[in-house]
Each structure stands twice: as C-alpha cells, then as structure tokens.
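>>> Sequence and predicted structure, then a few things I'm wondering about:
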Amino acid sequence: MISRETWRAWLRPAPPAGVVVLDPPGRRLLRTELVVVFAVTLGLSGVRSLISLLDALSSPVPLDQRQVAIDESLARNPWADLAAQLAGSLALVAWGALGLYLLVRSGSGPRDVGLDGRRPGRDALSAVGLAALIGIPGLALYLAARSLGLNTTVVPSLLEDHWWRVPVLVVSAVANAWAEEILVVGYLLHGLRRLGVGENRALAISAALRGSYHLYQGFGGGLGNLLMGLVFGRYWQRTGRLWPLVGAHALLDVVAFVGSALLAGVLPFLPA
C-alpha cells in the first residue's frame, strides 16, 4: 500500500533542491521568452485548434459526424508529398531543438531536464509503462466522447499507400513526441520553476497548453490530452526524467499512425 507521505509527495511536490529563482529583471526576460517561443510554436497551434473547434461547433454538421486527420497528403506528386511530410517533421525537430538551445543559453542543459543517457534501460521500461497507462484509458475516453457527440472522428493517417508511408509515419510520430515533450514539459516546466511558480500551478499551465492544441479533435481530444499532460508533467516533476515521456509519446503515436494506416476499415472506429 502506498503511504500517505508518498501520496502527499505526488500531489503536493516541492521543487528539487538547487533551483534558483531569477531576480525581477531575469523573470521579465524569461516571461517574454516563454511568450515568444510558444507564440510561434505550440501556443499558436492551441489558438488555431480552438478556432477550428469553434468553427466546427458553428457548423450544421454535428461534431461526431465530422472527421479530422493528423497526417494527410500535402501534395499530389508522391515525391513532393514525401518531401513535404519530411519538412513538416523537420520543423517539429527544430522546435524541440530550440527549446534545448534556450535551456543551454540559460545555463541549463539536456541533463537538467532528464535528456541524458544515465539510465537507458529504466527509461525504456518507464516509457512502455507510461504508454500503456495513457493509451488504454485514452482510447476508452475517445470512444466515449464520440458516442456522446463530443468528439470528431480522428483519423491519425490519410496518407496514400506509397512505399514510404510507414517510415514517414514513424518519423512523424517521433518528431511530434520530441517537440511536444521538450517544449511543454522540459522547457516550460523548468522555466516556470525559475520564475518561482509553484509545482501544481506550473503543472496546470503545462497540461492546459497540451490540451489546447488538441481541441481541433473535439472536447474529448482536449480533455484526454489535458489528462495526459497532468500525468506526464507530474512524472517529470517527481523524477526529472524526460526520455520516458518522449519514448511513451512516440510509442503511442507510432501505434496510432501506423495502426490507422494498416487497419483502416478493419476496426469499427477507423473509417475505410
């Protein structure tokens, strides 16, 4: 049985020793940096996602009868489509690299957010466990939201059946995981600590941001990813390890993207 002290540590954690809160000028600069970074990355995606949801709600077509795709063709020519897909993944890799670069410029680095190679085996096992913890309830929540008319039909992949489809979907999954976990967990939560924001408040900000840029899927997508953000963010706050989150997210997306491409029309919740 989990002790009361353990529950308290997870529900009301304290920041780790050694975290230095910036002075007022430093806090102003960091707040500006956070606003600018997310205004051109996932924060902007959240605004666009909200606009997409509001547009869907104003449509005469019910939400549960609408369909959205995560990966779809971007060009008619197969080679141009391949190049466009890889360019989109490269942009996501660059977003994550930007977060790491700014951490290094601030005097921190990959090791400070748990992106080092100290414990690859334990990180891999943790990634699998987190993927199972999020994936199974997440699918149930998605199906429940659809049945209640609160979510669109989400099709992870609508790419045509080219020889490069599966490798591109794997690259896309890894790139999404890399960008989101570095920016929304490592970079943002680390930055909020340096601003003196409490752990629970910082967790709520991070999870709300993650939920916001999934609102294009409907209320179920937003809620499901908000809950995922709470779990992932708290895991990082308690362990300081980011690789398990990147691995779990990549595993979830690989299963979703590749599975939808290979099993379209076979499973009842995947349209042909």
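Cool, the structure landed. The shown structure was predicted, so the numbers you read here are calculated from the model rather than taken from an experiment. Numbering: from 1, shown residues only.
>>> make it CA atoms for all contacts and neighbour counts henceforth
OK.
>>> mind checking how far G233 is from L148?
Using C-alpha to C-alpha, to the nearest Å, G233 is found at 28 Å from L148.
>>> Also H162?
H162 is 36 Å from L148, by C-alpha to C-alpha.
>>> how far is stretch 78-86 from where the chain is centred?
Put simply, stretch 78-86 sits 24 Å off its chain's centre (C-alpha atoms, centre = their mean, to the nearest Å).
>>> Which residues does that stretch contact?
Stretch 78-86 is contacted by residues S73, L74, A75, H162, W164, V168, V171, S172 when judged by C-alpha atoms under 8 Å, 6 or more residues apart in numbering.
>>> Would you mind giving the secondary structure of V68?
Secondary structure state of V68, per DSSP: H, G, I helix; E, B strand; the rest coil, is strand.
>>> residues in contact with the most centrally placed residue in the chain?
Centroid-nearest residue in the chain, with C-alpha atoms, centre = their mean: E180, separated by 4.3 Å. When contacts are counted by C-alpha under 8 Å, 6+ apart, E180 touches L42, G96.
>>> let's bring in a second model and compare:
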Amino acid sequence: MTPEPVDPLPERRLPLSRRQVIAESLVVAGLSLGESAVYAVVRLIDMLSRAPLAEQEAKLNTSASERPWFDLVYQLLGNGFALVPVALVLVLLGRDRLLLRGLRAAPCASPLPEPPGAGAQMQLPGAQCAEQEPGRGAEAAEAHSPPGVLARLGVTRAPGRDLGRGVLLFVLMGAGTLGVYAAGRALGMTAQIQTDNLGAHWWTVPVLLFAAVKNSLLEEVLLMGYFRIRLHMLGLSPWTVIVVLAVFRGSYHLYQGAGPFVGNVAMGLVFGWCALRWERRRGDTIMPFVWAHLLLDAVGFLAPGVLHMVDAG
C-alpha cells in the first residue's frame, strides 16, 4: 500500500476560528514573553530618561535576598515558575493532537450521535470504526493519528544530529553576538551587560545553569514551536512568520540596548531560516535551537569575563 503523505501542518484543519487562535496566542504571550517585552520597553525608557545608555548596566541573574538560603529558594522558584508557560503550550498542543485525532476518525462516526440517556455512554467520534471493522479499528486509528507533542516538535527524532546542529549555531551566533555587542558599546547604544550578580555560593553555578535551561526552553519552545505553529494557522507566509518572531525575540531584550536587540533579531532570522530548511527535509524540530540557546546562555552566565573583555577592548 502507498503510505499516506504527511501533512506538514495538520493544525490548519483544527476546528478553531481565527479569533480563537489569536485570543489563545495573546493570552500565552501575556503570560510569558509578551510580558517581558512590555517590561523591556518600559525599562528602556526609564533608563534613557536617567542617563546615556552606554553609562548604565543591564543586570541579569540578580540576587533576591541578602540571606543565601532564601536567595537560593527565590532563584529556584523564579526559574521554576517561569517554565509554567512551557507546560501550558505543551498542554495546548496536546489538545490539538486530540482534536486532530477526532477529526481523522470522524468519517467513521455517525454524523449526529444520539445524546446519552440513562445508563448510556457517549461514543467518541470514530468509536464505530472498531465495531464496523473488528480487529482493524484500533490499528487504523493509531495509524492515522497525528504525532505526539514531543514528536511534533522533533524532540525525540535525532538527538545526536540536533546537538551537532545546535553546536554549529552556537559557534555562529556566539561570534555574531559578541560582534554586535561590541559595536553597540562602541556606538553608545548598548548598556554594559552584567550576567552574574548572585555572588559566590556553592549553588551559584547550578542556579546559573538552571537559568540557562529555563531561558532556552521558554524562548525556543514558545517561539520556534508554539507561536510558529499558531502564526502558520493564521495563514501567514513562512517568511512573514520568521520576521515577526525574530522582531518579537528582539523586543524583550530592548532594555539591554540596540546591540542585543539587533543581535537577537538576527538570531531569530537565522533560526527561522534553518527551521524552514530543515523541516522540508525531515519535519519540524526545535532541539537544535534549544541546544544553541542553552550553550549561548551557559557560556554567557558562567564566563562573564568574555563580555568584560569586549568592554575593555
């Protein structure tokens, strides 16, 4: 038998209106990166109203308490709760899978099932398939069901290849980031970035690594996974989606100045181009971007002297 062609974007067939997709996306953005973007703009205006941007500092990973144990608790809670939007979008994408599975099974179901009466049970769409085709119903439903959420995002597809691609992106974007940061500092359009402000504690390195993991999962799962899928559902062209998400990526870094904004927009364009190229061959995958982002943040947090060398130069 000829295998059924894979739908590159099965979510287009979801029974969701354009208004529902927009409303859901705005809520997710408001709970996560959209909130950060608004605060970044306000913080940038505040900083510019005080002094030239080049004379100010943008501090990351700041201490939350003078007492080390409470500071550790605050750091773990802050980074942990920041991952809740990731769990939310995985739940929403999982709901998409259930809806798609119901749609694919619907042709086997009666168009208007009777409401359940006393002692009766409501049958799900496609339940009659198993009765009409004994022994084939479960196999047919499974064969035509959409991939799971993690598989849809390419998490388990080829971990070695994804890590290799992530390392290459890290090298490329790392060099570009330093160059853009240096240019922004030289032009007086970028604040001095301080990436480690936790002090010297036994837990400092693990917490900074946790923060890097949090940033990579939060940004890449939402941007390269959820929001990319939702914008495609709205009918936007692939490159329109890439540009929109790249500008969005840069927006919540605005408080650091023009250099990080431009650098993150460029990173979004490169990531989007790579995703567009790779998914045409083997399907969607976000893991190279998660790995690249994780390595960028881990090096930036654990080796702040690299940025200090740029400032000194």
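Looks like it came in fine. Model, not experiment: these values are computed from the prediction.
>>> Superpose the two chains and report the TM-score.
The TM-score (TM-score structural alignment, normalised by the length of the first structure) is 0.87; 251 aligned residues with a C-alpha RMSD of 1.9 Å.
>>> Now which residue in the second structure aligns to Q217 of the first structure?
Under the alignment (TM-score structural alignment), Q217 of the first structure maps onto Q256 of the second structure.
>>> Sorry, slip of the keys, the one I care about is F269 of the first structure.
So F269 of the first structure corresponds to D311, using TM-score structural alignment.
>>> how many other residues sit next to its match?
14 (other C-alpha atoms under 10 Å).
>>> Same question for A264 of the first structure.
With other C-alpha under 10 Å as criterion, A264 of the first structure counts 17.
>>> Tell me if I'm right that it and L270 touch.
Yes - when contacts are counted by C-alpha atoms under 8 Å, A264 of the first structure is listed as touching L270 (5.3 Å).
>>> Run through the helices of the stretch 101-250 of the first structure in chain order.
Ranges of helices within the stretch 101-250 of the first structure are 120-147, 165-180, 188-194, 199-212, 219-239, 243-263, based on DSSP state H, counting those that start in this stretch.
>>> For A69 of the first structure, find the nearest of the ones you listed.
helix 243-263 (10.1 Å; C-alpha to C-alpha).
>>> and that closest one with helix 219-239, angle?
For helix 243-263 of the first structure against helix 219-239, the angle by axes from the mean of the first three to the mean of the last three C-alpha atoms, to 10 degrees is 150 degrees.
>>> give me every residue that touches the match of F269 of the first structure.
D311 of the second structure makes contacts with A182, R185, Q192, as judged by C-alpha under 8 Å, 6+ apart.
>>> what ranges do the strands span in the stretch 51-200 of the second structure?
57-59, 192-194 (DSSP state E, counting those that start in this stretch).
>>> what's the most buried one of those strands?
Comparing these by mean neighbour count (mean count of other C-alpha atoms under 10 Å), strand 192-194 ranks first with a mean of 20.
>>> Which other helices and strands does that strand contact?
Secondary-structure packing of strand 192-194 of the second structure (3 or more C-alpha pairs under 8 Å, 6 or more residues apart in numbering; DSSP states H and E): strand 57-59.
>>> Distance check, V174 of the first structure against V20 of the first structure.
Distance from V174 of the first structure to V20 of the first structure, by C-alpha to C-alpha: 32 Å.
>>> Pick out whichever of these two has more residues nearby.
Shown here are V174 of the first structure and V20; by other C-alpha under 10 Å, V174 has more neighbours (23 against 10).
>>> wait, what's in contact with the counterpart of that one in the second structure?
When the second structure is aligned by TM-score structural alignment, V174 of the first structure is paired with V213. With contact set as C-alpha under 8 Å, 6+ apart, V213 of the second structure has these partners: L294.
>>> Equivalent analysis for D284 of the second structure, please.
By C-alpha under 8 Å, 6+ apart, D284 of the second structure lies in contact with R152, L153, G154, A275, W278.
>>> let's go with 7 Å and repeat that
R152, L153, G154 (C-alpha atoms under 7 Å, 6 or more residues apart in numbering).
>>> Need these in JSON lines (columns: neighbour count).
Listed next are the contacts of D284 of the second structure as JSON lines, based on neighbours: other C-alpha atoms under 10 Å:
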{"residue": "R152", "neighbour count": "20"}
{"residue": "L153", "neighbour count": "21"}
{"residue": "G154", "neighbour count": "22"}
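>>> tell me which of those residues is nearest to Y39 of the second structure?
Of those, the one sitting nearest to Y39 of the second structure (C-alpha to C-alpha) turns out to be L153, at 29.1 Å.
>>> What's the match for that closest one in the first structure?
Correspondence of L153 of the second structure to the first structure, assessed by TM-score structural alignment: V113.
>>> Grab the nearest non-local neighbour of its match.
G186 (5.4 Å; C-alpha to C-alpha, 6 or more residues apart in numbering).
>>> Tell me which residues of stretch 18-26 of the second structure come out buried.
Buried positions in stretch 18-26 of the second structure, judged by neighbour count with 16 or more other C-alpha atoms under 10 Å: S25.
>>> Which part of the first structure matches it?
Taking TM-score structural alignment, stretch 18-26 of the second structure hits residues 27-35 over in the first structure.
>>> same deal with stretch 127-140 of the second structure?
Going by TM-score structural alignment: stretch 127-140 of the second structure matches no residues.
>>> Using the three-state scheme, assign G43 of the first structure.
helix.
>>> Tally up the residues packed near it, please.
20.
>>> What is the aligned counterpart of L178 of the second structure in the first structure?
In the first structure, the residue paired with L178 of the second structure is L139, using TM-score structural alignment.
>>> Next, find the distance separating that match from P16 of the first structure.
Per C-alpha to C-alpha, L139 of the first structure is found 34 Å from P16 of the first structure.
>>> List the residues that contact the nearest residue to V128 of the first structure once chain neighbours are set aside.
In this structure, V128 of the first structure finds its nearest non-sequential neighbour in A248, 6.0 Å apart by C-alpha to C-alpha, 6+ apart. If you count contacts by C-alpha under 7 Å, 6+ apart, A248 of the first structure has them with A127, V128, L130, A131.
>>> Alignment lookup: the second one to the second structure.
When the two structures are superposed using TM-score structural alignment, V128 of the first structure falls opposite V167 in the second structure.
>>> what's the burial count for that match?
Counted with other C-alpha under 10 Å, V167 of the second structure comes out at 20.
>>> Then P15 of the second structure?
12.
>>> distance of the counterpart of A83 of the first structure in the second structure from G174 of the second structure?
Using TM-score structural alignment as the criterion, A83 of the first structure maps onto V73 of the second structure. V73 of the second structure is 31 Å from G174 of the second structure, where distance means C-alpha to C-alpha.
>>> I am finished for the moment; much appreciated.
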